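Q: below are the sequence and a predicted model; questions follow.
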Amino acid sequence: MNQPVLLTREQQRLIDRELEPGEQLLWAAPARPRIFTAHSIAIILFAVFWCGALLYFMGSFFMGEPSSHDAAAEQNGMFILLRILFLLPFIGAAYALFWFSRQESRIHGGICAVTDRRALLIRRSRSTVIRTEWSGERLDGLDIRTRQGNRGDIILGIRELRSKNGTRIIVHGFHGIDNPEQIVDLLKQAALAAPPPPATEPPQPEWPRTADRTTRHNLETRLSPGETIRWIAPRHPSLFNPTTGFLFIFGLIWTTVSFGILTVPADRIEGDMPSFVVAIFGILGLMALSSPWIHRAYARKQYYLLTDRRIIRYNPGLRTPSIHTCCYSALESTRLSIRPDGSGSLDIDYTIAKAGGMTNTFTLDNIPDIRNTCILARQLATANDSRTPSGETSS
């Protein structure tokens, strides 16, 4: 397909680095996702209401004239510090709301590319390269959402996030591209293309030094008869992720406020709270403060495995170990995050038939050489005919 030059040199180099040996690029163009969607507008409206209420509360909190009883207390800088620390989580929530309103357009942005084997969406997030790819059956039965000016969206995957408040649908694919009908024809050609031949069968991997005899026994007993391990690595979790980071900040503020109250003389606090109650809240704050280190110590006992039949995540558990498996056919929809040092994460989207078609994600995070690990998984998928149900958890 003859196409005009739509990419900068930096974008072209970014695509060239993601192509496999012998893979041919058929088309590439930058995505133009919508900035404002129904979901983002709802978040922005709520964020504006939240910030308005927060500003009103801060004005009455700091600018209100204190009564004679509180005048002496206001002179103490400790009370002002405690008030500021109390408001920090609400200010952080306001920032997070505006950040989430732009997140949907960010994940759909990047460079769209079609090769003779697959479809790619490549974008940068700071220094990390995030590559989403679709291949095989994922490229059949595509849907097009047209826009004005011969532009449209090509839907390559739909993810459903179900909760008590309802179902949110996230549409993945190529957003805001020109001539989508012509691109669909190229995608169908890629779906019919034969996959690359599998590489030579890798040797049996060595067990990590952190794996003791009990862990090896638990893993080997959970393999199917005749199943062999082709790759194994311990989990290398980050110290801070969205969950542990939030708990750390919450614990820091909670602990500071709790122990700050203990330093204030009892006669300066209206409605004197027993010290042991404040100490209990302080201990809870310390537990939240140490949650990143507790989570990392536990996660380091988990292992990722690639066998000749499936992908496995081993969890030691608090009482009994368990495994979470994903079949290789789910590699038709993956998202690869690559850091400058070569490490990264692999997210595999699969559908749970027992849950009414809900989409879930199987993640291999913080893998030292994630690019070669992904290539090995694709090679094992090519040589594998197994149809183990995705997302099956067994003890």
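A: Cool, got the structure.
Q: from here on, contacts and neighbour counts on C-alpha atoms
A: Noted.
Q: residues near residue 16, how many?
A: A total of 13 residues lie near residue 16 under the criterion other C-alpha atoms under 10 Å.
Q: ranges for the helices of the stretch 51-200 of the chain?
A: For the stretch 51-200 of the chain, applying DSSP state H, counting those that start in this stretch gives helices covering 68-74, 77-108, 180-192.
Q: hmm, I was thinking of the stretch 251-395 of the chain
A: 275-289, 291-299, 370-382.
Q: just so I know, which of those helices lies nearest residue 229?
A: Set against residue 229 and scored by C-alpha to C-alpha, those come closest in helix 370-382, at 11.2 Å.
Q: helices or strands next to that closest one in the packing?
A: strand 344-352 (3 or more C-alpha pairs under 8 Å, 6 or more residues apart in numbering; DSSP states H and E).
Q: what's the angle from the strand it packs on to helix 370-382?
A: Angle, strand 344-352 to helix 370-382, by axes from the mean of the first three to the mean of the last three C-alpha atoms, to 10 degrees: 30 degrees.
Q: residues in contact with strand 344-352?
A: 330-331, 333-338, 357-370, 374, 390-391 (C-alpha atoms under 8 Å, 6 or more residues apart in numbering).
Q: which of those are buried? Put it as a ChimeraX command.
A: Applying 16 or more other C-alpha atoms under 10 Å to the contacts of strand 344-352, the buried members can be selected in ChimeraX as follows:
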select :330,331,333,334,335,336,337,338,358,359,360,361,362,363,364,365,366,367,368,370,374,390,391
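Q: of the contacts of strand 344-352, which belong to strands?
A: When DSSP state E is applied, those are split such that 333-338, 358-367 fall in strands.
Q: return the distance of the residue lying farthest from the centre of the chain relative to residue 210.
A: Relative to the centre of the chain, the most outlying C-alpha is that of residue 68, 52.0 Å out, by C-alpha atoms, centre = their mean. From residue 68 across to residue 210, the span is 64 Å (C-alpha to C-alpha, to the nearest Å).
Q: next: residue 332.
A: From residue 332 to residue 210 the distance is 32 Å (C-alpha to C-alpha).
Q: second structure follows, compare the two:
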Amino acid sequence: MNFIPRHLQDSINAELEPREEVLWQEMPTPRFFTRGSIASFLFGIPWTAFALFWMWGASGMGQGEFEGPASYFFLFGLPFVLIGIGMLSSPLWAYWKATRTAYVITGRRAIVFEGGRGITVRSYPPERLQSVYRKQHNDGSGDVIIEVNAWRDSDGDQQSQTLGFLRIRNAKQAETLLKTLAEEAAPQRS
């Protein structure tokens, strides 16, 4: 089993039921540039540049002294600069989130611990592991998808979120364990 930081290991231990044995646990491979953070980062470059340029122009730089309340108009651009800084720092947030996430397979279920300011725990009993599949890279790393949530946003556009064990080192091993857990539980449901 891989090293899990103490704060995550404490969360895992607190979540386990009596006599529930951990068969496998891992953390995602931390990466600065994930698919979502790349898009946000790239969009953040022109966004922030334009917001800074707008603030510079609105401040009347090079046109003399500040006079009256209108001279503070440039401050309306500050929220846009802050949003841009947030977009530019999205790779750091993706990395930080990965260092606070853990995946666990026990003899009874699969558990996802997603950290941030708090911690979100998703528990998947064997009956929810029937449609598990894997997206794997050449080096064996990849994602084991447990479920895909789909919905329409307020504009009517189709959105989806994949849930499972993402960016793990040995995707096939995790998939095999999850499928075995699902198969072992199948006769009990009959």
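A: Received the coordinates, thanks. No experiment lies behind these values; they were computed from the predicted model shown.
Q: put one on top of the other, what's the TM-score?
A: Here the superposed chains carry a TM-score of 0.73, computed using TM-score structural alignment, normalised by the length of structure 2; 172 aligned residues with a C-alpha RMSD of 3.3 Å.
Q: out of residue 332 and residue 210 of structure 1, which sits in the busier spot?
A: residue 332 (20 against 12).
Q: what residue of structure 2 matches up with residue 230 of structure 1?
A: Aligned counterpart of residue 230 of structure 1 in structure 2: residue 23 (TM-score structural alignment).
Q: quick one: that match and residue 107 touch, right?
A: Yes. Counting by C-alpha atoms under 8 Å, residue 107 is a contact partner of residue 23 of structure 2 at 6.6 Å.
Q: pick out whichever of these two has more residues nearby.
A: Ranked by neighbour count (other C-alpha under 10 Å), residue 23 of structure 2 and residue 107 place residue 107 first, with 18 against 13.
Q: what distance do you get for the alignment partner in structure 1 of the more buried one to residue 167 of structure 1?
A: If you follow residue 107 of structure 2 across to structure 1 using TM-score structural alignment, you land on residue 308. For residue 308 of structure 1, the distance to residue 167 of structure 1 equals 36 Å [C-alpha to C-alpha].
Q: and residue 219 of structure 1, by the same measure?
A: Distance from residue 219 of structure 1 to residue 167 of structure 1, counting by C-alpha to C-alpha: 36 Å.
Q: could you do residue 114 of structure 1 as well?
A: Per C-alpha to C-alpha, residue 114 of structure 1 is found 31 Å from residue 167 of structure 1.
Q: ok, now residue 255 of structure 1?
A: Going from residue 255 of structure 1 to residue 167 of structure 1 by C-alpha to C-alpha gives 37 Å.
Q: more neighbours: these two, which one.
A: More crowded of residue 255 of structure 1 and residue 167, by other C-alpha under 10 Å: residue 255, with 23 against 11.
Q: before we move on, back to that, check contacts around the residue farthest from the centre of structure 1.
A: By C-alpha under 8 Å, 6+ apart, the contact list for residue 68 of structure 1 is empty.
Q: any idea how far it is from residue 268 of structure 1?
A: 13 Å.
Q: check residue 145 of structure 1 too.
A: From residue 145 of structure 1 across to residue 268 of structure 1, the span is 65 Å (C-alpha to C-alpha).
Q: over to residue 97 of structure 1?
A: According to C-alpha to C-alpha, residue 97 of structure 1 and residue 268 of structure 1 sit 37 Å apart.
Q: comparing these two, which shows the higher neighbour count?
A: The neighbour comparison of residue 97 of structure 1 against residue 268 (other C-alpha under 10 Å) goes to residue 97, with 20 against 12.
Q: can you find the partner of residue 131 of structure 2 in structure 1?
A: Aligned counterpart of residue 131 of structure 2 in structure 1: residue 333 (TM-score structural alignment).
Q: all strands of the stretch 151-300 of structure 1, in order?
A: Secondary structure of the stretch 151-300 of structure 1 (DSSP state E, counting those that start in this stretch): strands at 151-163, 166-178, 229-234.
Q: would you agree residue 248 of structure 1 is in contact with residue 288?
A: Yes. At 5.8 Å, residue 248 of structure 1 and residue 288 qualify as touching, with contact defined as C-alpha under 8 Å.
Q: list the buried ones in stretch 48-57 of structure 1?
A: Judged by neighbour count using 16+ other C-alpha under 10 Å, the buried positions of stretch 48-57 of structure 1 are 50, 51, 54.
Q: so which of those residues is the closest to residue 9 of structure 1?
A: Distance to residue 9 of structure 1 across those (C-alpha to C-alpha) is lowest for residue 51, with 41.5 Å.
Q: need the contact list for that closest one.
A: Residue 51 of structure 1 makes contact with residue 94, according to C-alpha under 8 Å, 6+ apart.
Q: okay, which residue is most central for structure 1?
A: Centroid-nearest residue in structure 1, with C-alpha atoms, centre = their mean: residue 347, separated by 7.7 Å.
Q: structure 2: which residue goes with that one?
A: Residue correspondence, TM-score structural alignment: residue 347 of structure 1 in this structure matches residue 145 in structure 2.
Q: not counting its neighbours along the chain, what's nearest that match?
A: residue 164 (4.6 Å; C-alpha to C-alpha, 6 or more residues apart in numbering).
Q: roughly how far does that neighbour sit from residue 74 of structure 2?
A: In terms of C-alpha to C-alpha, residue 164 of structure 2 sits 45 Å off from residue 74 of structure 2.
Q: find the nearest non-adjacent residue to residue 90 of structure 2, please.
A: Closest to residue 90 of structure 2 by C-alpha to C-alpha, 6+ apart is residue 37, at 5.3 Å.
Q: for residue 74 of structure 2, see how far away the one you found is.
A: Relative to residue 74 of structure 2, residue 37 of structure 2 is positioned 29 Å away (C-alpha to C-alpha).
Q: so which of the two has more stuff around it?
A: When residue 37 of structure 2 and residue 74 are compared for neighbours, residue 37 comes out ahead with 21 against 17, by other C-alpha under 10 Å.
Q: contacts only, for residue 167 of structure 2.
A: Going by C-alpha under 8 Å, 6+ apart, residue 167 of structure 2 touches 28, 29, 30, 141, 142, 143.
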